[in-house]
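Student: Need a 3D model of the following:
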Amino acid sequence: MTSLESRFRGALVGLAIGDAVGTTVEFQAPGTFTPVTDMVGGGPFGLKPGQWTDDTSMALCLAQSLIDCRGFDARDQQEKYLRWWREGYMSSTGRCFDIGNTVRGALTRYLQFKEPFAGSTDPHSAGNGSIMRLAPVPLFYFSNPEQAIHLSGESSRTTHQARTAIDACRYLSALIVGALRGSSKEALLSPDYSPAPGLWGSKPLCSEIAEIANGSYRHKTVNQIRGSGYVVQSLEAALWAFATTESFKEGCLAAVNLGEDADTTAAVYGQLAGAYHGLENIPEGWRKKITDLNEIMRMADDLANSAVLGR
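Tutor: The predicted structure follows:
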């Protein structure tokens, strides 16, 4: 039986691994590249195997903020994101790279106005930059599913305040909490799943995310799935990869080989699949290559300790 510690570590390490495997074909159109079969680095940023991009950097900033503040503090999260942008804090290379335009715009507004919820509310800004980093919030608030889901939505608002981005974070958080609790894949992917019964009735998901929660991806072929930067397509693609494969590796490669925003599709997949499969079921060869693996696992353990204490 997979331990809770293994699931916590799996969620955060799985995020980083998806990011590192996916960067190889980031920005490439589907069908235009030789399918990825391993963690090989390269890609648009010329990374070494195991180095990761903005997805993991922002997730680690978020994790460290929750640990340092012993809870959710949007202002501290922004300050850590700023350190990443300006100084390369929590970067696998020592510098900030691959920062999205929506995130950059939000950080610029935060610098100017000092309002921590600085994300754009424009539906056209509903990118996947907040679901890509999400895992630390459901990990920290694991013992209180309703709070985990609410604060996951709030964690989006620092950079992405479009309703679809917020609700994508809420729904993904529900799935991660359920996976940490050992729910079966069948249960997790059942229509309108939530570890907090009745939540979607009292606090509904927007129509685009509700459609995904009802299994939109189940009826689509690989050619109908898009691993784009749009949050709705990104979440759907990650869940398609999770639903249609058996192992962490198989699903990760399925997500990556959709191309386009491959690192983020796989990072979103990796959070959920890592929590579901546990650390020991993520390929050891991939784990050994990941930059700062021990530090990532330490953060996962710190988040787990907070969760067990019910903070």
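
Student: CA only for contacts and neighbour counts going forward, please
Tutor: OK.

Student: okay, now residue 179: neighbour count?
Tutor: Other residues near residue 179 come to 27 when the count uses other C-alpha atoms under 10 Å.

Student: now do residue 181
Tutor: Neighbour tally, residue 181, other C-alpha under 10 Å: 17.

Student: Residue 117 should be in a strand, yeah?
Tutor: No. Residue 117: not assigned to a strand; according to DSSP: H, G, I helix; E, B strand; the rest coil it is coil.

Student: okay but it is in contact with residue 162, surely?
Tutor: No. The criterion here is C-alpha atoms under 8 Å, and residue 117 misses it with residue 162 at 11.7 Å.

Student: quick one: contacts for residue 81?
Tutor: 58, 61, 107 (C-alpha atoms under 8 Å, 6 or more residues apart in numbering).

Student: Filter these down to the ones in strands?
Tutor: The members of the contacts of residue 81 all map outside strands under DSSP state E.

Student: Buried by neighbour count, from these: which ones?
Tutor: 58, 61, 107 (16 or more other C-alpha atoms under 10 Å).

Student: Chain neighbours aside, what residue packs nearest to the first one?
Tutor: Pointing back at residue 58 there. The spatial neighbour of residue 58 that comes closest, neighbours along the chain excluded (C-alpha to C-alpha, 6 or more residues apart in numbering), is residue 133 at 5.8 Å.

Student: so which helix or strand takes in residue 30?
Tutor: For residue 30, there is no helix or strand it lies in under DSSP states H and E.

Student: burial count for it?
Tutor: Neighbours of residue 30 (other C-alpha under 10 Å): 18.

Student: Show the contacting residues for the residue nearest to residue 58.
Tutor: 55, 56, 58, 59, 60, 62, 268.

Student: what's the closest of those residues to residue 82?
Tutor: Set against residue 82, the nearest of those by C-alpha to C-alpha is residue 58 (10.0 Å).

Student: Any figure for the gap between residue 223 and residue 237?
Tutor: 11 Å (C-alpha to C-alpha, to the nearest Å).

Student: More neighbours: the two, which one.
Tutor: residue 237 (29 against 9).

Student: For whichever strand or helix holds that one, name the packing helices and strands.
Tutor: For residue 237, the host element (DSSP H and E) is helix 231-243. Secondary-structure packing of helix 231-243 (3 or more C-alpha pairs under 8 Å, 6 or more residues apart in numbering; DSSP states H and E): helix 163-180, helix 207-213, helix 248-256, helix 262-277.

Student: now the other sequence, so there's something to compare against:
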Amino acid sequence: MTTTAGASTALWSRARQQDFRTRVRGCLLGGAIGDALGAGIEFQSLAEIRAAHGPDGVRDYVSAYGRRGAVTDDTQMTLFTVDGLIRAHVRRDSGAWHPAADVHRAHLRWAFTQRARGPVEHHPETGWLARQEWLYAQRAPGNACLSGLADDRMGTLEAPRNPGSKGCGAVMRSAPFGLLAGLEPGYVLQLAAECAVQTHGHPSGYLAAGAFAVVVHAAARGETLETGVHRALALLAGWPGHEETTEALQGALTAVRQGPPTAERLESLGQGWVAEEALAMGVYCALVAEDMAHGLLLAVNHGGDSDSTGSLCGNLLGALHGETALPPLWTAGLEGRATILELADDFAMELTQGAALHGPGVSSGTWTDRYPGALDTEWLR
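Tutor: Take a look at the predicted model:
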């Protein structure tokens, strides 16, 4: 496995390319499905959920934001994270490799969707994702995400934005870093943390994001989730301020051993509003899942941040099992499915066949029109 940002086409056999693409699709679609399952019950207690939907809680999409299958800011920001990572790879043609900056610009484009009426059609940096009108909907965006992206100053590990914030708004968008399968796990954690501090500067906020990316990374490479969790714990030990995140992950492993999964056992890990709790809950549900549907329904039926924990669980199980494991009816009814699939396939192509899409000797501008490398952010203000 290469340790660079991507892998040359020669290193990716057709079988590996197909396997990787189905894991990318599974991860992004699975996260969106979990998000949509939890969107309609996010602010309800477990007792309220059971009173409204029966003793087992929700078993299908319920109406949110005027429709069934609607996604939230969790999915919106995840998609823009993918867009930023693709652009980072495209910009390597110019000799630049600063993915945190490219992801930051992508997150600024997301922030623009939260205050604009619709796309800016003809600006050179827009790209195709920011032209999708359905993404210009406010779906309860987090305050830290909005304030951290209120201007174009990029937070860093040395000078983070919102240094006291450890809400789950960074961890819920961090699965794409784990899909960088050619990177070493330690760099995956670092990159996810560097991008998390753009909005969430508390160590638990950005280290939970990094740890989550490491677990996704293991699944994307065909390893077990348990391998990913233990790898994340080992890597976290080298970071200052890791204690809350480490304790939360260890709590998830302990809960797995305590008996059959229940909503009450899940709630013993927290409510998911803060990053380390959302991480623990999403990981726990993925570890005990009998299948995708079982894991996702467990992840959303609790009295907390149901859409975020559902999203994290869906990212993990989708990366582990691939898109064919996703429940067909939920996939069919998902808002934005076509866009998510198109972006997933673009990400997989960039990582496995990027040299054939752009660079020396490649004259077509199709790819760079979709993922331009312009650095101008003035139009986003």
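
Student: Provide the TM-score value for the superposition.
Tutor: Scored against TM-score structural alignment, normalised by the length of the first structure, the superposed chains reach a TM-score of 0.86; 297 aligned residues with a C-alpha RMSD of 2.5 Å.

Student: just to revisit the earlier point, which bit of the second structure covers the helix holding residue 237 of the first structure?
Tutor: Using TM-score structural alignment, the residues of the second structure aligned to helix 231-243 of the first structure are 275-287.

Student: Can you tell me what the residue nearest to residue 58 of the first structure aligns to in the second structure?
Tutor: Using TM-score structural alignment, the equivalent of residue 133 of the first structure in the second structure is residue 173.

Student: And for residue 263 of the first structure?
Tutor: Under the alignment (TM-score structural alignment), residue 263 of the first structure pairs with residue 307 in the second structure.

Student: What's the local residue count around its match?
Tutor: 32.

Student: List the contacts of it.
Tutor: With C-alpha under 8 Å, 6+ apart, residue 307 of the second structure has these contacts: 34, 35, 36, 37, 38, 39, 41, 42, 72, 74, 300.

Student: hang on, the first one in a strand?
Tutor: No. The assignment for residue 34 of the second structure (three-state DSSP) gives helix, which keeps it out of a strand.

Student: Return the residue of the first structure aligned against it.
Tutor: Checking with TM-score structural alignment, residue 34 of the second structure has residue 18 as its match.

Student: Please enumerate the helices of the stretch 1-150 of the first structure.
Tutor: With helices called from DSSP state H, counting those that start in this stretch, the stretch 1-150 of the first structure shows them at 4-22, 54-69, 74-87, 101-113, 136-140, 145-157.

Student: for the ones you listed, which one sits closest to residue 308 of the first structure?
Tutor: helix 136-140 (8.7 Å).

Student: Any idea how far the closest one is from the middle of the chain?
Tutor: Centroid separation for helix 136-140 of the first structure versus its chain: 11 Å, with C-alpha atoms, centre = their mean, to the nearest Å.

Student: in stretch 266-277 of the second structure, what counts as buried?
Tutor: Buried residues in stretch 266-277 of the second structure (16+ other C-alpha under 10 Å): 266, 267, 269, 270, 271, 272, 273, 274, 275, 276, 277.

Student: what's the burial count for residue 195 of the second structure?
Tutor: Counted with other C-alpha under 10 Å, residue 195 of the second structure comes out at 30.

Student: Now do the residue most central in space within the first structure against residue 12 of the first structure, distance only.
Tutor: Centroid-nearest residue in the first structure, with C-alpha atoms, centre = their mean: residue 132, separated by 3.2 Å. From residue 132 of the first structure across to residue 12 of the first structure, the span is 11 Å (C-alpha to C-alpha).

Student: Kindly report the same for residue 226 of the first structure.
Tutor: Taking C-alpha to C-alpha, one finds residue 226 of the first structure at 24 Å from residue 12 of the first structure.

Student: Ok, residue 309 of the first structure next?
Tutor: If you go by C-alpha to C-alpha, the gap between residue 309 of the first structure and residue 12 of the first structure works out to 19 Å.

Student: cool, and residue 38 of the first structure?
Tutor: For residue 38 of the first structure, the distance to residue 12 of the first structure - C-alpha to C-alpha - is 19 Å.

Student: Residue 76 of the first structure reaches residue 65, doesn't it?
Tutor: Yes. Under the criterion of C-alpha under 8 Å, residue 76 of the first structure makes contact with residue 65 at 6.2 Å.

Student: okay, these two: which has more neighbours?
Tutor: Neighbour count, other C-alpha under 10 Å: between residue 76 of the first structure and residue 65, residue 65 has more, with 23 against 18.

Student: Check the alignment and tell me where the more buried one lands in the second structure.
Tutor: Residue 65 of the first structure maps onto residue 84 in the second structure, by TM-score structural alignment.

Student: how about its match, what does it touch?
Tutor: 99, 102, 103, 104, 105, 106, 107.

Student: ditto for residue 100 of the first structure
Tutor: residue 129.

Student: same thing but 10 Å
Tutor: Residue 100 of the first structure is in contact with 54, 55, 127, 128, 129, 229, counting by C-alpha atoms under 10 Å, 6 or more residues apart in numbering.

Student: re earlier: more neighbours: which of residue 309 and residue 12 of the first structure?
Tutor: residue 12 (31 against 11).

Student: Do I have it right that that one meets residue 59?
Tutor: Yes. Between residue 12 of the first structure and residue 59 there is a contact at 8.2 Å, judged by C-alpha atoms under 10 Å.

Student: Overlap of the contact sets of the two?
Tutor: Joint contacts of residue 12 of the first structure and residue 59 (C-alpha under 10 Å, 6+ apart) are 133, 134, 135, 136, 296.

Student: Tell me, how many residues neighbour the aligned partner of the last one in the second structure?
Tutor: When the two structures are superposed using TM-score structural alignment, residue 296 of the first structure falls opposite residue 340 in the second structure. Taking other C-alpha under 10 Å as the criterion, the count of residues near residue 340 of the second structure is 20.

Student: contacting residues for residue 340 of the second structure?
Tutor: Residue 340 of the second structure touches 25, 28, 29, 32, 75, 76, 79, 129, 334, 346, counting by C-alpha under 10 Å, 6+ apart.

Student: From these, pick the one nearest residue 68 of the second structure.
Tutor: residue 334 (7.9 Å).

Student: Now do the SS call for that closest one.
Tutor: Under three-state DSSP, residue 334 of the second structure comes out as coil.

Student: Do I have it right that it meets residue 28?
Tutor: No. If you go by C-alpha under 10 Å, residue 334 of the second structure and residue 28 don't touch, sitting 11.8 Å apart.
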